[in-house]
Every structure is written in C-alpha cells, then in structure tokens.
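A.B. asks: Need coordinates for the following:
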Amino acid sequence: MGLGIYIQDRQGNRLGYIPDVEDEFRRVSTSGPWESVRRGVMVHGNTTFNRLQLMRLVEELENLEGERGPVVEQVIEAARTAIDQSNYLHIVGD
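C.D. replies: The predicted structure follows:
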C-alpha cells in the first residue's frame, strides 16, 4: 500500500483524499535533495505540511521535470487548495 494523502482542516477533519497506490508521490519525495520539503515526507509514518511548507512544496513539485505524473499533479492542486483555505496536507505512510 502506498501513501495516503489528505487535505485536512484545522480541526483534523479530512476534506479530500489522494491515493498513491503506484508509489508515484513516494518516489518523488524520496528522490528529493536532503534540503527539500518533499524529502521530509515520512514514508513509514505521518507527515503534516502547514501553509508555509505547502507553498515551498508546490514550488518544488512544479519545478520537477519528467516526474510529474497524475498523482503529483493532484498533490499540487490539493496543496494549492489547502493554502487558499489555510488547511493542511496530511500524508500517511504505511
């Protein structure tokens, strides 16, 4: 099972879900440079990105070349939505 990616509000309610069944987002995260935000995704634990971290994550993901598949595109859109609504992106590893 891959990562589960959720848009989450400040009360912890899940507002949206992106499955990473083919491990696309996991590969993009673990291949990032050590100083990147995406490298901070815990593939065997939980990771929550706040608004400021999401702005940097979106920038990193938009700058990827050749690695932006459908799940990455969905994560970018989910992150933008979370930024606009002051929500979080919560990633659950397996």
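A.B. asks: C-alpha from now on. contacts and neighbour counts both.
C.D. replies: Fine.
A.B. asks: List the first helix or strand encountered after the helix ranked longest in the chain toward the C-terminus.
C.D. replies: Of all segments of type helix in the chain, defined using DSSP state H, the longest is helix 70-84. Next helix or strand after helix 70-84 toward the C-terminus (DSSP states H and E): strand 88-92.
A.B. asks: Can you work out which other helices and strands pack against that next one?
C.D. replies: Counting contacts by 3 or more CA pairs under 8 Å, 6 or more residues apart in numbering; DSSP states H and E, strand 88-92 is packed against strand 3-8, strand 46-49, helix 70-84.
A.B. asks: what does the longest one contact?
C.D. replies: Spelled out, it's helix 70-84. 5, 7-8, 18-20, 24-25, 51, 54-55, 58, 61-62, 87-89 (CA atoms under 8 Å, 6 or more residues apart in numbering).
A.B. asks: Would you do the same for the sequence below? I want to compare the two.
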Amino acid sequence: MYIFLENQQHERISEKVGDDAAESFTSACQAAPEGSIMRGVQRYGDTMLNKLQLERFVRELHQLPEEQKTEAIRHVTEMAQQAAACGGYMYFSGD
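C.D. replies: As a prediction, this is how the structure comes out:
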C-alpha cells in the first residue's frame, strides 16, 4: 500500500510513502471495527479520504492502544492531520 496527500485541486503535496514491513497500518485497518473510517481503507483497492473523513480517521488513530502505534501508524497520523489542516485529501493506493 502506498499513501500520499493531495491539496484541494487534487495535486500531490507529499511524497508517496508505504506501510512498514510488518504491514502494521494495513493490519490495524483490517482489525478496526465495522463502520470505522480505518476499516474502509482497502488493502487491494484505492481509498481517498476528504477533510471530514480525515478528522474522524485521526480520532480513530489516536484511540489505538499505545503498543499498537508503530512508527508507520504515527507517520500516517501526522499525514492525516496535515491533509485535514489544508482541506486536502489522503489517498491510499492498494496493491
């Protein structure tokens, strides 16, 4: 999975980053409760989150247990906060 940010004009505003070798972010999304934004992030499809979805997504990431917050998850959280702050989008490109 690759992740990057877009501004309101859908221009890429970040480098493309991937999950860690253990796929901690992808695994956390798959284990998230039904109906959560995290659960909606697709491993094999593409997912785009807007400002409103990003705000909820960040709350869900913050609610993860501390021992589950890997470097990859912390980085995704920072990216989501950045995208929400500029009214942009977060794009997840599944394999």
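A.B. asks: where does the TM-score land?
C.D. replies: TM-score of the superposed chains, computed with TM-score structural alignment, normalised by the length of structure 1, equals 0.91; 92 aligned residues with a CA RMSD of 1.0 Å.
A.B. asks: Could you pull out the buried residues of the longest helix of structure 1?
C.D. replies: For helix 70-84 of structure 1, the neighbour count (16 or more other CA atoms under 10 Å) marks 71-72, 74-76, 78-80, 82-83 as buried.
A.B. asks: Could you do stretch 54-73 of structure 1 as well?
C.D. replies: Neighbour-count burial for stretch 54-73 of structure 1, counted by 16+ other CA under 10 Å, picks out 54-55, 57-58, 61, 68, 71-72.
A.B. asks: Which member of those is positioned nearest residue 39 of structure 1?
C.D. replies: residue 57 (9.8 Å; CA to CA).
A.B. asks: do you know how far the residue nearest the centre of structure 1 is from residue 65 of structure 1?
C.D. replies: The residue lying closest to the centre of structure 1 (CA atoms, centre = their mean) is residue 75, at 5.3 Å. According to CA to CA, to the nearest Å, residue 75 of structure 1 and residue 65 of structure 1 sit 16 Å apart.
A.B. asks: if we can go back for a sec, export the buried residues of helix 70-84 of structure 1 to TSV and tack on distance to residue 35 of structure 1?
C.D. replies: Output for the buried residues of helix 70-84 of structure 1, formatted as TSV (distance: CA to CA, whole Å):
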residue	distance to residue 35 of structure 1
71	22
72	19
74	23
75	20
76	19
78	22
79	19
80	21
82	22
83	21
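A.B. asks: Would you tell me which one of the residues you listed comes nearest to residue 33 of structure 1?
C.D. replies: For the buried residues of helix 70-84 of structure 1, the residue nearest residue 33 of structure 1 by CA to CA is residue 72; the value is 16.9 Å.
A.B. asks: The closest one and residue 64 of structure 1, how far apart?
C.D. replies: Distance, residue 72 of structure 1 to residue 64 of structure 1, by CA to CA: 10 Å.
A.B. asks: element containing residue 20 of structure 2, please.
C.D. replies: For residue 20 of structure 2, there is no enclosing helix or strand under DSSP H and E.
A.B. asks: Wasn't residue 56 of structure 1 part of a helix?
C.D. replies: Yes - assessed by DSSP: H, G, I helix; E, B strand; the rest coil, residue 56 of structure 1 belongs to a helix.
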